[in-house]
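**Student:** Quick one: sequence plus predicted model below, questions after.
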Amino acid sequence: MTSEVTREMTAEVIRLDGVEKVFEVRRKNGRRLRRERAQVRAVDGITFSVPRGEMVGYIGPNGAGKSTTIKMLTGILTPSGGRVRVAGLDPSRERTRLARRIGVVFGQRTTLWWDLPLYDSYRLAHRMYRIPDDRFRANLDRCVELLDLGELLDVPVRQLSLGQRMRGDIAAALLHDPEVLYLDEPTIGLDVVSKAKVRTFLRELNAERGTTVLLTTHDLTDIEQLCKRVMVIDHGRLVYDGALAGLHEAGGSERTLVVDLEREHAPIELDHARVVRVEGPRQWLAFPATASAAPLVARIAERYPLVDLSVREPDIESVIARMYADRGLH
């Protein structure tokens, strides 16, 4: 084993160097009946590394290249250029070996058997990955308890709600103790309580087992609560790599405080926040995404007849759009 490979397997579990993916498509020519070939550069020279045990958010607008990147990291797609290594392996050439070392949850594309009870899908994974019996039982029991799957094990997958199936898919991806976990929208379709359970589960998994997690999501709360580092991809290029606070600073993004008062009231006046909308007793206040909402909430509760309030995070698209506008990017 070379020193280079040894270093990759101990310090970096994921490494991309100048990775590209180009698709050839056929498009209609407006003036001609026949279709013409064109190239679409889905991923355009991406370079980054992820140390073992890190949880990283990988975000961007729809069509930015996130899923294409994940598919190259799992070996589903072969890069058009550049170099990819995961756990010291070339995913496209060593896909079978790599499959035993990674877990994948692809959003609304389930890995579970549609017409079988949930438990039968887990038994199939048990055999497919050749998981030792004691390890399988321990992992399954832990997932069932923390993801609240006990009453779902005998239910056919097709009868599960989206949120239930997402929890079932996360459990299936972890039964064989993967070193790397790729998650695509893991909290989609979940209620507030279930989201909290999934986030707690992932934090414990990372802390106890050192599982490396690459998370793609449109929910910035997932990123805030799970990841210290976030990478932003847009138009196939990596446009940001750093802390979430730095991303908000780069885009000057804002959070929204939705305040319900007992009755209609003049616009709330607070330092470091501004009213952007008023409808009857409800008011919307914008404030910097890098600031804490706690001081604002305390002042509102002290000065105004407060009934309820909530905080809304900026969506991924608006953060990136503002970042581009501020930097003059296209």
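**Tutor:** Done, it's in. Numbers count the residues shown, from 1 in each chain.
**Student:** CA only for contacts and neighbour counts going forward, please
**Tutor:** Noted.
**Student:** In contact with the nearest residue to Trp113 once chain neighbours are set aside, which residues?
**Tutor:** Computed as CA to CA, 6 or more residues apart in numbering, the closest residue to Trp113 that is not its neighbour in sequence is Ser121, at 5.8 Å. By CA atoms under 8 Å, 6 or more residues apart in numbering, the contact list for Ser121 reads 112-113, 172.
**Student:** and here's the other structure:
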Amino acid sequence: MTPHQPLIDVQDLGRSFDVRRKVEGRRRRSRESVVAVHDLTFSVDAGEMVGYIGPNGAGKSTTIKMLTGILVPTEGGVRVAGLDPSRDRVELARRIGVVFGQRSTLWWDLPLRDSYDLLQKMYRIEPARYRQNLARFVELLDLGDQLDTPVRQLSLGQRMRGDITAALLHDPEVLYLDEPTIGLDVVSKGRLREFLRALNAERGTTLLLTTHDLQDIEALCDRVIVIDHGTSVYDGSLAGLHAQGGSTRTLVVDLVDEAPPVEVPGATVRRVEGPRQWLSFPADASAAPIVAAVAAAYDVADLSIQEPDIEDVIRELYSRGA
């Protein structure tokens, strides 16, 4: 039996940079080695949608650049689709797509359509497949009215959708998204998330997403890798992340009349305001038995559940690491 090979395989990966710093009282700058990533190990299977998150300076973008071959690791190794990114950059480029939220891969003064035609030639995409992909992505991302508009005249949201289309025209196996929703409004974010879910469902495209907008992670990813100071501090499910951070869900109960604090197994009343009460329970526990117990014992006007804030969970992980 052939052993399982992940699509992305990172083993003991590290990257450091030499930085020259000015030293008071000296004419020459001193050289200092700054570690951006160290001892980083993880793997991603084909078709997974993985959130790769961490604070500024944690090493997220450096990792993406090593996965794409832009940077060469100083230690450890990485394979993507069986290739060494730094040695096989040209071949790998045909199998990956990359979107950096703060940089565009499009030609600034050309209309979108011309940029896409250039990419078709660069990637040598078969014409019929190119037309099919372009039509599909333009429809899903609502770009039809912008195809003849120069990139410099597009809004940030339109340009971002244009960049994502450009990254997908050649049918990559892996899509790296680095801050893809930065600066987008709520409507544009929602449209982009729906598109990425459809892309993964229909084509099995593997997604590695780095973002500071944790709602992107919750909407798209079943698995999360949290990186801090260049190494992984958590790798698992969103539910497991909440459990590890000790997060809780909240059942908001509106009773018909004011009453003493509700008493039901598995939940604790945290706050009471008139007929409204807030009950907390572990994030990895089911709300169903608690809701049933409350409804059976009290006259309830309304119920709602507040999900835990993933930012608080990650902040707790960082504080433990510190």
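**Tutor:** Looks like it arrived, so ask away. Just so we're clear, the structure is a prediction, and the values are computed from it rather than from any experiment.
**Student:** rewinding a little: most neighbours among the contacts of Ser121 of structure 1, which one?
**Tutor:** Ala172 (27 neighbours; other CA atoms under 10 Å).
**Student:** okay but that residue is in contact with Arg123, surely?
**Tutor:** No: between Ala172 of structure 1 and Arg123 there is no contact under CA atoms under 8 Å: 9.7 Å.
**Student:** What does Arg41 of structure 1 correspond to in structure 2?
**Tutor:** Using TM-score structural alignment, the equivalent of Arg41 of structure 1 in structure 2 is Val35.
**Student:** repeat for Ala171 of structure 1
**Tutor:** Under the alignment (TM-score structural alignment), Ala171 of structure 1 maps onto Thr165.
**Student:** Tyr122 of structure 1 too?
**Tutor:** Looks like Tyr122 of structure 1 aligns to Tyr116 there (TM-score structural alignment).
**Student:** Now for its match, how many residues are close by?
**Tutor:** So Tyr116 of structure 2, with other CA under 10 Å, has 23 neighbours.
**Student:** Quickly find the element holding it.
**Tutor:** For Tyr116 of structure 2, the host element (DSSP states H and E) is helix 112-123.
**Student:** average distance between that helix and structure 1?
**Tutor:** Between helix 112-123 of structure 2 and the aligned residues of structure 1, the post-superposition mean distance stands at 0.9 Å (mean CA distance after the TM-score superposition for structure 1).
**Student:** So which bit of structure 1 is the very next helix or strand once past that helix matched to?
**Tutor:** Under the assignment DSSP H and E, the closest C-terminal helix or strand after helix 112-123 of structure 2 is helix 127-140. Using TM-score structural alignment, the residues of structure 1 aligned to helix 127-140 of structure 2 are 133-146.
**Student:** What's the average distance for that stretch when superposed on structure 2?
**Tutor:** Compared with structure 2 after fitting, stretch 133-146 of structure 1 has a mean deviation of 0.7 Å; criterion: mean CA distance after the TM-score superposition for structure 1.
**Student:** Who are the contact partners of Asn139 of structure 1?
**Tutor:** 174-175.
**Student:** Could you report the distance from the counterpart of Thr216 of structure 1 in structure 2 to Ile182 of structure 2?
**Tutor:** Under the alignment (TM-score structural alignment), Thr216 of structure 1 pairs with Thr210 in structure 2. Look at Thr210 of structure 2 and Ile182 of structure 2: by CA to CA, to the nearest Å, they are 11 Å apart.
**Student:** Neighbour count for those two, which is higher?
**Tutor:** For Thr210 of structure 2 versus Ile182, neighbours defined as other CA under 10 Å are more numerous around Thr210 (25 against 17).
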